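K.L.:
Kindly generate the corresponding structure for this input.
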Amino acid sequence: MKIDILASGSKGNVIALTSGQTTILVDVGIAKTKIEKRLLEVGIRPDHVKAIFITHAHKDHIQGLPIANKYRIPVYVGTEEWKSVKTKVDIDLMYNMNDKRVVDIEGLFTIKAFKTHHDALESYGYVVEAEGHKCSICLDTGHVDTSMIKAMYGSDTYIIEANHEPNMVEVSEYLPSTQARILSHIGHLSNEQTAAALSKLIRGKGEQIYLTHLSTKNNLPALAEMTVKRALTKQSFKAGTHYEIEVI
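P.N.:
Reported below is the predicted structural model:
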């Protein structure tokens, strides 16, 4: 399974997963034309996208949904998020997604959702399996609970947010209400929270970690990476030997 992270962060999120000539997208948070361009840049034809899975209906995850209408791509989204999506997608392309449903795409992909904790009506992460490879995608969430760990456990690839450093949020120019939202249990993961989750997930079998959705104002790529590496060192795991890590 080929994985391409086409966009990451508060300005937009798009992840492409490809098996053979078939691609699925998790989130489409940048403009339709930009998605088309970035797909072509990594060798993917937009008309080879066979499904779109939405984590939640905030703008940085759904801005490019009109691409579904253009290429007649089915869109899977939590039922409670429909009202934020239905103005962008033809109703006949929309499908309910929940944490009990398993979706098969052309016999190549198996996709299952798991509940996350964000200030949206029905937010999800996704576990995608293809070609014997398991990839877990955990974006906006205020914390990681045991059911999320159970869903993601045993993955070969982890795409997980490392959004902020709490001390930087607290001294930021953001309004107190915005700071409280980010730091809340339905906000975003801090570097330490991400590191703690990965400490429960990584088994040292050569897993690939992608740290994503970093705040440009309240985090530093080197800090996010160092925090995760330090936590995994305590588990006797060394980057480059037991796992690989990249900050997007």
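K.L.:
contacts, neighbours, all on C-alpha from now
P.N.:
Fine.
K.L.:
And whichever strand or helix holds Ile149, what does it pack against?
P.N.:
In this assignment (DSSP states H and E), Ile149 forms part of helix 146-152. Where contact means 3 or more CA pairs under 8 Å, 6 or more residues apart in numbering; DSSP states H and E, helix 146-152 is packed against strand 109-115, helix 191-201.
K.L.:
Proceed likewise with the subsequent sequence, for comparison:
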Amino acid sequence: MMRMTVLASGSKGNSTVIASSRTRVLVDAGLSCRELLKRMAVAGEDPARLDAILVTHEHQDHIAGLAVLARRLKIPVFFTEPTHRAWVRMLTPRSTMTYAKWLDHVQREKEARATAIAASTSTAGLATQLAAQSEAIASVSAEAAALNRSDDPNATLELPIDPDEEELCGPEPDSAAAQKAEQKADPTHLPAVEYFHSGTQFSIGDIEITPFTIPHDAADPCGFVFEAEGIRMALATDLGYMPPNVKAALKRIDVLLLESNHDLEMLRDGPYPWSVKQRVLSRVGHLSNHATAEFLQKDYDGGAAWIVLGHLSESNNAPELARLSAEQALGNQPTLLGNRILLAGQAVPLDPITL
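P.N.:
As a prediction, this is how the structure comes out:
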């Protein structure tokens, strides 16, 4: 027996439980600890039975509740080493800023500098303003490099460290005050960290896990194939295109969670800033409905009993468009019509899929 339970999927948070009869793994923790516990309860998953948390990459919509949940449940977290390093850097306490606010901040600075330079009446004054402008540009560039990317312009880009989050998640029955203070002082504290390498199979309990590299703008992003008791499940979201290694990894899969992020026309006409649109459309961005349909029509082997379309944009996609696109792709190959299509959403867990 294997079971996949998608707790949340989208730019505001991602998390999925993969379970066998003996082992339970949480893939990503992109919601608050409190919300993750709530959704597991709704879906019938017991948090106390989780054996580990597995991280695809360090973007906030995949790790927002990671540290607090791992500490709360006292379970290990599995990363690639570059992803762990990036996560540690990102958890340095900083002020919260959204991508949209940052763009507004940059525009305000440009306007202020232009006004100051125009008002300058001397060569010395102009030189001073130009020096200040160069310094400000360097500061903005450094700030931009530190931002945690998201395809949602209103998503928080730098992870705020909330000292009250663990209290919201619930008290730890046996935690000492000194240990709790130490953990708050170090937001990167985890009960245990385990490293894996993309392309190298490893096991958690009786689940064999094969990570594969995906093209996304993160330190070392991965998708996964999970196998136990003769069942194979795969998770592939947050990728800009379908390279050969991903197509090969998604063969002989029984349950496939696959990204179908945006409708191309809705994205191009939608509310995102042009810079965010460019990122989403890039080869390290997100799969469109069209790209996913193209994979299903040309490269998919048809083996899955269930295809779950995930990471749908709330601003630039519609569930009916994603479903129609996939159904049309499969409909062009009559032998694949038996595949059942589900859509994972942002607001509520998907009913568990058990084989």
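K.L.:
any idea of the angle whatever helix or strand comes next after the helix holding Ile149 of the first structure forms with helix 191-201?
P.N.:
Downstream of helix 146-152 of the first structure, the first helix or strand assigned by DSSP H and E is strand 157-161. Between strand 157-161 of the first structure and helix 191-201, the angle formed by their directions is 160 degrees, by axes from the mean of the first three to the mean of the last three CA atoms, to 10 degrees.
K.L.:
The helix or strand that strand 157-161 of the first structure is followed by vs the second structure, mean deviation?
P.N.:
The C-terminal neighbour of strand 157-161 of the first structure among helices and strands, as given by DSSP H and E, is helix 166-170. Aligned to the second structure and superposed, helix 166-170 of the first structure gives a mean residue distance of 1.2 Å (mean CA distance after the TM-score superposition for the first structure).
K.L.:
in the second structure, what residues pair with the helix holding Ile149 of the first structure?
P.N.:
Aligned using TM-score structural alignment, helix 146-152 of the first structure spans residues 244-250 in the second structure.
K.L.:
ok, and which of the helices and strands packed on helix 146-152 of the first structure has the densest surroundings?
P.N.:
Ranked by mean neighbour count, these are led by strand 109-115 with a mean of 21 (mean count of other CA atoms under 10 Å).
K.L.:
now that strand: which residue numbers in the second structure?
P.N.:
Aligned using TM-score structural alignment, strand 109-115 of the first structure spans residues 207-213 in the second structure.
K.L.:
Mind listing residues that contact that stretch?
P.N.:
20, 23, 197-203, 220-228, 245-246, 249 (CA atoms under 8 Å, 6 or more residues apart in numbering).
K.L.:
Helices - which of those residues land there?
P.N.:
The helices, defined by DSSP state H, take in Asn245, Val246, Ala249 from those.
K.L.:
and the second one, how many neighbours?
P.N.:
Burial of Val246 of the second structure, expressed as a neighbour count using other CA atoms under 10 Å, amounts to 19.
K.L.:
OK, contacts around it?
P.N.:
Phe212, Thr213, Ile214.
K.L.:
Repeat that for the first one.
P.N.:
Residues counted as contacts of Asn245 of the second structure (CA under 8 Å, 6+ apart) are Phe212, Thr213.
K.L.:
distance of it from Ser139 of the second structure?
P.N.:
39 Å (CA to CA, to the nearest Å).
K.L.:
Understood, closing this out.
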